[in-house]
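*Asks:* After the sequence you'll find the predicted model.
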Amino acid sequence: MKNLSSVLDLMGNASTAAIKLGNITGVISRLPQQNQTNMDFGFHSSGDLMILNKNSDVGTCIKQAIHFPKEASELAVKRNGSFAGVLLFPEIEKLNKTSFFFNNEMLGIEMGANISNLSETINIHFSNVNTTEFNATCISWDGKSKEGSKEKWITDGCLTNEANGSITCHCSHLTFFAILMSSNENGKISSSDLKSLTQITKAGCGMSMFFLGVALFMHFLIR
């Protein structure tokens, strides 16, 4: 990701170019030195990339849409950044037995400068996310630390907004991003277990009320 700036030398006078490295796809766009604006890119379900506008429909054919706010571009240029780049990494392995990345994919976002603590977030929209049996959470890669021998993924700096079968990650920094799908089977109780627990609870409450009545009767009898 740090070497994306070298692609600019191959673009000539073009302002935007598609990137393909094996099964990794992406897009890179030059940043103007003045009059920065919002930028929006989308990954089509077919794998193609496109520049989105206000009339683009992100609910049907776009599986990921990335919104760069004007603030991010201004901050990047101020810190000698010259581009906005997004790469889509497929076939990412599961984190563990119960957690995996949505579509087994992660997104890398780079602007050639350290970008963090944005007041207007970078928004990453994921379409058609089925959360029926999973908990979905936006996460980002923490390049400063690891968990054992694996990279550490954190929720800091990203908010998860789920609506109408889609999820939008609102993130205030740049790094690698993904949606973590965690199985919630461990938190479910079967109907038979629920019935047994209900009967035990009723019996316990009944015994408590009985001995409370005995205690009150003895109290008034002694008085």
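*Replies:* Right, received. Where do you want to start?
*Asks:* Please make it C-alpha for all contacts and neighbour counts, starting now.
*Replies:* Will do.
*Asks:* Any idea which residue is closest to the centre of this structure?
*Replies:* Nearest residue to the geometric centre of the chain (Cα atoms, centre = their mean): Cys138, 2.3 Å.
*Asks:* Take this one as well and set it beside the first:
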Amino acid sequence: MWITLSLVTVVCFSTSQAGGFCENVLSECVESGASWTRCYEDRIATCRPRGRSMPGFKHLTVDSLQEANVSPTFQHRVHIPSSALQRSRGNVSEVLVVASVINSTYFKLSPPRRSRLGQFRRREGVVFRGSVLSVRAGNVILRDLPQPIKLIFSHDKEVENGTCVFWQESGTEDGTGYWSIEGCETTKTAEEFICSCNHLSFFAVLVNPQLSVSKSHAEELSYITYIGSALSIVFTFISLIIYICLHRRRPEKATRLHMQLTGAMLCLHLSFLLCCFWVWLLNENEDSSVCLVLGLFLHWSLLATFSWTALEGFHLYLLLSRVFNIDFRRYLLKLSLVGWGFPTLVAAICGISGVYGKYTLRLRDSKIPNTTAHICWMSSEFPQKHLLVSYITTVAFPSLVVLFNACIMGLVVFKLYGIRTGTGSIGNRVDWKKIKNDKGWNLWKDSVKVLGLSFVLGLPWGFSSTTYISLPGIYVFTIFNSLQGVFIFLWSVALTRRSHSDNNSSYNCHKKTTASLNSS
């Protein structure tokens, strides 16, 4: 459990007036009952440190005309401007600065307020490393300081975002409170969180709670991913051959699109395994240009997969909106420029910027601390300006693709339902009585079509949202997406059976409609 830092700045007229030892202040204030934070702020000003030094505790006197810099630990620092010290000095020229370390579990959260103002100021999250900085100057409560006090929390790049907050008591007898952002601004650098606050209180940095994965679960998920990706490589290669044969037998735009998507997915799973095993062959502290190239290849393959997934949805939308009459000049060439050109452009820009390299993932293991895993991807050491590029290309863009294709999938379900009930508007005049009596037109086949289309449209990527809330969600996401090549293979086999069935039967409007939906 990480320790919590509490920094208190007070004015002391004479150290001879101090009473009690500082080591006992926290426990005595907590045992006293409600509002232990006020008790702690008052008594820490008059306590006496026992011995030469205490872990995480600083006790020194500074000149009020100068700035004060206190570092109770190597990971926490506070900068107090002279204007704040002068306001709190009273009738003396020196100010006593006290810095101490407290466990964050002593701060008990109160239930959320119903008022909008309280909800706006209140912040939820996990206290970063359990570190809480408390700053007080003398016996005067300081607010609206002209120069803010800066509290610095060092980090080792294990978190991306954080928010500076201070502890606000709820005013109840149980001594509970909440974390508020009022009067504080947050600045994050490559190595530090800098909190600039215009008042004095207990301060902390809240980070978003992240689901931690133990080493045992990480190994199980790795095996699932490796096996699933290996199977996907085999089956996507077979699917690519099937689509080539189908295209030679009957050239269709949809078949060409399936070929492009399958090729991109083959590159994705192949590059992923190469990135994993190449880092495994390297020394833990070694990096190479090969890893940079593999990271670029993996990123390019991911972007290409999502680009062609979006184009699959776009093509299906045109089929439904134009009643299966897509006649654009050089239609497939234009789609190819987007499907392959966009990933190439983005990967080239990122490569020139030096984004790619070895990525380090920290795992939770009670027996072996600081357990890590590595992969050739975007380097953990790349500058902060590249975080925006990483977020746009690996989070925002895939999310938009999944959202767009989910809407297209809803439109397909609506059209299929309209055909089944006789209320659809696809095609010209249709003998609905004959359609309903068709043995092949039933709910089971509709469900299979929707399920197959959902994998073609990349909807299983939507399970990524479950990875932030539950461990089973991580397993579901890993299984479905590592086996995407297998599902694409099953879809190609279904298209082969449909193509063979179409060659042995006559066409009518209904068969043309359902066949187009199947192939798309």
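*Replies:* Received the coordinates, thanks. Everything numeric here is computed off the predicted structure, so don't read it as measured data.
*Asks:* Can you give the structural similarity as a TM-score?
*Replies:* The TM-score (TM-score structural alignment, normalised by the length of structure 1) is 0.61; 172 aligned residues with a Cα RMSD of 3.9 Å.
*Asks:* For the residue nearest to the centre of structure 1, give its distance to Ser119 of structure 1.
*Replies:* Distance, Cys138 of structure 1 to Ser119 of structure 1, by Cα to Cα, to the nearest Å: 18 Å.
*Asks:* before we move on, what about Leu95 of structure 1?
*Replies:* From Leu95 of structure 1 over to Ser119 of structure 1 (counting by Cα to Cα), the distance is 31 Å.
*Asks:* if you count what's nearby, which of those two comes out ahead?
*Replies:* Comparing Leu95 of structure 1 with Ser119 by neighbour count (other Cα atoms under 10 Å), the higher total belongs to Leu95, at 15 against 11.
*Asks:* residue contacts, that one?
*Replies:* Residues near Leu95 of structure 1 by Cα atoms under 8 Å, 6 or more residues apart in numbering: Phe101.
*Asks:* Regarding it, what is its secondary structure?
*Replies:* Look at Leu95 of structure 1: counting by DSSP: H, G, I helix; E, B strand; the rest coil, its state is coil.
*Asks:* Could I get the full set of helices for structure 1?
*Replies:* Taking DSSP state H, the helices of structure 1 run over residues 70-78, 191-222.
*Asks:* Out of those helices, which is the most enclosed?
*Replies:* Neighbour counts (mean count of other Cα atoms under 10 Å) averaged over each of the helices of structure 1 peak at helix 70-78, with a mean of 20.
*Asks:* Could you tell me where that helix falls in structure 2?
*Replies:* Mapped onto structure 2 using TM-score structural alignment, helix 70-78 of structure 1 covers residues 82-90.
*Asks:* now what about the matching stretch, what contacts it?
*Replies:* By Cα under 8 Å, 6+ apart, stretch 82-90 of structure 2 touches 10-11, 64-68, 95, 137-140, 142, 145-147.
*Asks:* So what's the gap between stretch 19-36 of structure 1 and the chain middle?
*Replies:* Distance of stretch 19-36 of structure 1 from its chain centroid, counting by Cα atoms, centre = their mean, to the nearest Å, is 21 Å.
*Asks:* Redo the helices of structure 1 as TSV? Include distance to Ile62 of structure 1.
*Replies:* Shown next, in TSV, are the helices of structure 1 (distance: least, Cα to Cα, whole Å):
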stretch	distance to Ile62 of structure 1
helix 70-78	22
helix 191-222	39
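*Asks:* nearest to Cys171 of structure 1, of those helices?
*Replies:* Among the helices of structure 1, helix 70-78 comes nearest to Cys171 of structure 1, with 11.3 Å by Cα to Cα.
*Asks:* Give the burial count for Ile122 of structure 1, as a bare number.
*Replies:* Neighbour tally, Ile122 of structure 1, other Cα under 10 Å: 24.
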